[in-house]
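Q: Sequence unavailable; structure follows:
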């Protein structure tokens, strides 16, 4: 059963009331994720607004009302209103003129139904009146929400042909909201999986990571593999790696760790640094994401033997990645304050060692023993240093 939007908190935001007053209640509708999530009782963060007003009119009316705007996507009809309780994207009603699977040429429209018809799924084409909160549903989205069914608007194959990324969006939305599979959508995604090759790597990476960040994407990713979709975007993910993903999700849940998309991507790859490098480059991942993938790929069974030493050597986040991927206990280091090695080179020079390579060698030797002994106190460090200094020079 769906919730009444009147029971949700987000429609009562003061900034939305100010925006409604500025543009006119009959000239705007809340649309998309906020409406969908509000009806499902899911927390709402971002609110989007549709309007028949032209972008210049939106800017003018907001300016007169003292609302600052930013032309974030003005070429596509989108203006962002900067409100105290969060920004709102205001987009002029649109219709597609031409599409090539990667981008669309649009024209502004005056008809709400035309705007709804260009959206991807029925559950994303629900419009709410800003004052009455009455829902306008052109394509049966409310029934699909009740059934937890993700269904394309119109012909599924045509909608995918317009934008190939809709294949991945379908799986992401199905993993998040779906219960009842839509056979037409499933078949269309499988049939047109090859078209994903024409998309930018950045768009694919963004959708893949968004999917992997959901509570339990494993069944959906498994279906993507069986439908030959996963093989197009991540051919390294064999059946064994799907099992590794399932084990990782189980370990995260059992140990109380939040879902992490990069860690889960690492589970889908064989433990090979070269493969991790290749995938990171292909998906245009950030340097930080690449470093995490490579570190995770370097995991060995011995990593689980001395977890604090691992956290000291790698940093806690990288150590947690490896331990969870190995199915080992990572809770002991989750809130462990990684100590700083207190011995400095100056203290060794003060003991009569000439500054240079000898100081670095002794420093490294003491640090290695300190870590191996479980980070003992300063008295033990002094003893370790004395032992190293007593050794004959190499």
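A: Good, I have the coordinates. Remember, predicted model here, so these are calculated numbers, not experimental data. Numbers count the residues shown, from 1 in each chain.

Q: make it CA atoms for all contacts and neighbour counts henceforth
A: Will do.

Q: Can you get me a residue count around the nearest residue to residue 199 once chain neighbours are set aside?
A: In space, not counting the residues next to it along the chain, residue 199 is nearest to residue 102; the distance is 6.3 Å by C-alpha to C-alpha, 6 or more residues apart in numbering. In terms of burial, residue 102 registers 17 neighbours under the definition other C-alpha atoms under 10 Å.

Q: residue contacts, residue 102?
A: Remark: with contacts taken as C-alpha atoms under 8 Å, 6 or more residues apart in numbering, residue 102 is in contact with 162-165, 198-199.

Q: another structure for you, compare them:
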């Protein structure tokens, strides 16, 4: 029985115009949009595969006055910029050579050949742009029904072609997979885990963060540790701490945050956080936040004081990592300290270090009093500090 894709996004007028420009016989929907629609999940990105070469794609888009961006022209990808969102259009390909980090590809004309070079069966599903007929050469539909993440062909060979597929496997397992997991896939990931060391830090960091951003990556990360994969990318990981953080987030209705999850895995050592930041090539802002989380102690001030001194996101990190209550921050705006140095000078204190020291003491009192805003209370604090 033919499986047909039925999704609201397929009725978009801008997609119909794109299909008309390229020729319905030349294009099919592919990948995540097909997979997620079949699962009834939200669709973020729409991709098309085509027998047309990039130059012809661009020519036809020009004729139809559809804006285009040659995002990956060497690899056959052109992005059509549509009112409803961009669509990546990629020429059918087959691998000429691979070295585990990058592939040399050639354009192809056979749909099955293009599908065969993809990683997992559930990602190798194509759909007719009009009828929604699904084309499945490798059992992806059955794997979707079984919630099974399975490599196309020999798992070890697919990983040797691109070592990042090890991390992609665990990300897809965390998102789509059920238990028991595919034995061949896990065995190949275990045997080839050391190949991850040959990948760029950026690729490993990005894929790791994508995994940690999923609703509950903790069981999958624990399995990565059991299979010897986690030690290749994060040997210092505190895996039980991740499970505790996820439970705390769920209990308090806090959205997942991949950097906070990474902070849970990194032991409470700022120096170690710096090493992880460099290893994953994180940004300066991410480095600062990770280091602040790693500097946490068991003796923690109130939620609002944390937010005032560190920032809201950083306070949430520390509170959730400790399993503490975050509700005092709900609907609370971090106030500005209402006292300026000029007010201290006006009361007879000479400009200089004493003004700064006095401000710090008054600020501490103001925080301890719960951030009062009325002038009378603040004046009283100044009087007390200055002995007026």
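A: Great, that's in hand. Note that the coordinates shown come from a computational prediction; the quantities given were computed from them, not determined experimentally.

Q: In contact with residue 119 of the second structure, which residues?
A: Here residue 119 of the second structure is in contact with 151-152, 158, 165 (criterion: C-alpha under 8 Å, 6+ apart).

Q: how far away is the corresponding residue of the first structure for it from residue 239 of the first structure?
A: Applying TM-score structural alignment, one finds that residue 119 of the second structure aligns to residue 120 in the first structure. The spacing between residue 120 of the first structure and residue 239 of the first structure, counted by C-alpha to C-alpha, to the nearest Å, is 30 Å.

Q: Relative to the first structure, what is the average displacement of the longest helix seen in the second structure?
A: Among the segments of the second structure that qualify as a helix by DSSP state H, the longest is helix 353-368. Superposed on the first structure, helix 353-368 of the second structure shows a mean distance to its aligned partners of 1.2 Å (mean C-alpha distance after the TM-score superposition for the first structure).

Q: tell me, that helix lands on which residues of the first structure?
A: Going by TM-score structural alignment, helix 353-368 of the second structure lines up with residues 357-372 of the first structure.

Q: quick one: contacts of the matching stretch?
A: Taking C-alpha under 8 Å, 6+ apart as the rule, stretch 357-372 of the first structure contacts 309, 341, 343-345, 348-349, 353, 376, 381, 384-385, 388-389.

Q: Show me what stretch 310-326 of the first structure is in contact with.
A: Under the contact criterion C-alpha under 8 Å, 6+ apart, stretch 310-326 of the first structure has outside partners 244, 247-248, 251-252, 263, 267, 292, 295-296, 299, 301, 303-304, 307, 329-330, 333-334, 338-339.

Q: In the second structure, which residues correspond to it?
A: Correspondence between stretch 310-326 of the first structure and the second structure is established over residues 306-322, with TM-score structural alignment as the criterion.

Q: Could you give me the buried positions within that stretch?
A: Taking 16 or more other C-alpha atoms under 10 Å as the neighbour-count basis, stretch 306-322 of the second structure is seen to contain the buried residues 306-308, 312, 314-322.

Q: Same check on stretch 200-213 of the second structure?
A: 201, 204-205, 207-209, 211-213.

Q: tell me the SS of residue 61 of the first structure?
A: Local secondary structure at residue 61 of the first structure is given as helix here, using DSSP: H, G, I helix; E, B strand; the rest coil.

Q: List the contacts of it.
A: Each residue near residue 61 of the first structure by C-alpha under 8 Å, 6+ apart is listed here: 22-23.

Q: so how far is residue 10 of the first structure from it?
A: If you measure residue 61 of the first structure against residue 10 of the first structure using C-alpha to C-alpha, the figure is 23 Å.

Q: Using JSON lines, please lay out the buried residues of stretch 200-213 of the second structure together with distance to residue 221 of the second structure and secondary structure.
A: Rendered in JSON lines, the data for these read as follows (distance: C-alpha to C-alpha, whole Å; DSSP: H, G, I helix; E, B strand; the rest coil):
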{"residue": "201", "distance to residue 221 of the second structure": "19", "secondary structure": "helix"}
{"residue": "204", "distance to residue 221 of the second structure": "14", "secondary structure": "helix"}
{"residue": "205", "distance to residue 221 of the second structure": "14", "secondary structure": "helix"}
{"residue": "207", "distance to residue 221 of the second structure": "13", "secondary structure": "helix"}
{"residue": "208", "distance to residue 221 of the second structure": "10", "secondary structure": "helix"}
{"residue": "209", "distance to residue 221 of the second structure": "12", "secondary structure": "helix"}
{"residue": "211", "distance to residue 221 of the second structure": "9", "secondary structure": "helix"}
{"residue": "212", "distance to residue 221 of the second structure": "9", "secondary structure": "helix"}
{"residue": "213", "distance to residue 221 of the second structure": "12", "secondary structure": "coil"}
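
Q: Greatest separation within those residues: which pair is it?
A: The distance between the two most remote of these (C-alpha to C-alpha) is 18.1 Å, for 201 and 213.

Q: tell me the contacts of the aligned residue in the second structure for residue 256 of the first structure?
A: Matched to the second structure by TM-score structural alignment, residue 256 of the first structure sits across from residue 253. Neighbouring residues of residue 253 of the second structure by C-alpha under 8 Å, 6+ apart: there are none.

Q: Quick check: buried residues in the helix or strand harbouring residue 293 of the first structure?
A: Element membership of residue 293 of the first structure [criterion: DSSP states H and E] is helix 287-297. Residues of helix 287-297 of the first structure classed as buried under the neighbour-count rule (16+ other C-alpha under 10 Å) are 290-297.

Q: Mean deviation, that helix versus the second structure?
A: In the superposition with the second structure, the aligned residues lie an average of 1.0 Å away from helix 287-297 of the first structure, counting by mean C-alpha distance after the TM-score superposition for the first structure.

Q: residues in contact with that helix?
A: Judged by C-alpha under 8 Å, 6+ apart, the contacts made with helix 287-297 of the first structure from elsewhere in the structure are 262-263, 265-266, 269-274, 276-277, 280-281, 318, 321-322, 325.

Q: Residue 137 of the second structure contacts residue 112, doesn't it?
A: Yes - the criterion here is C-alpha atoms under 8 Å, and residue 137 of the second structure meets it with residue 112 at 6.7 Å.
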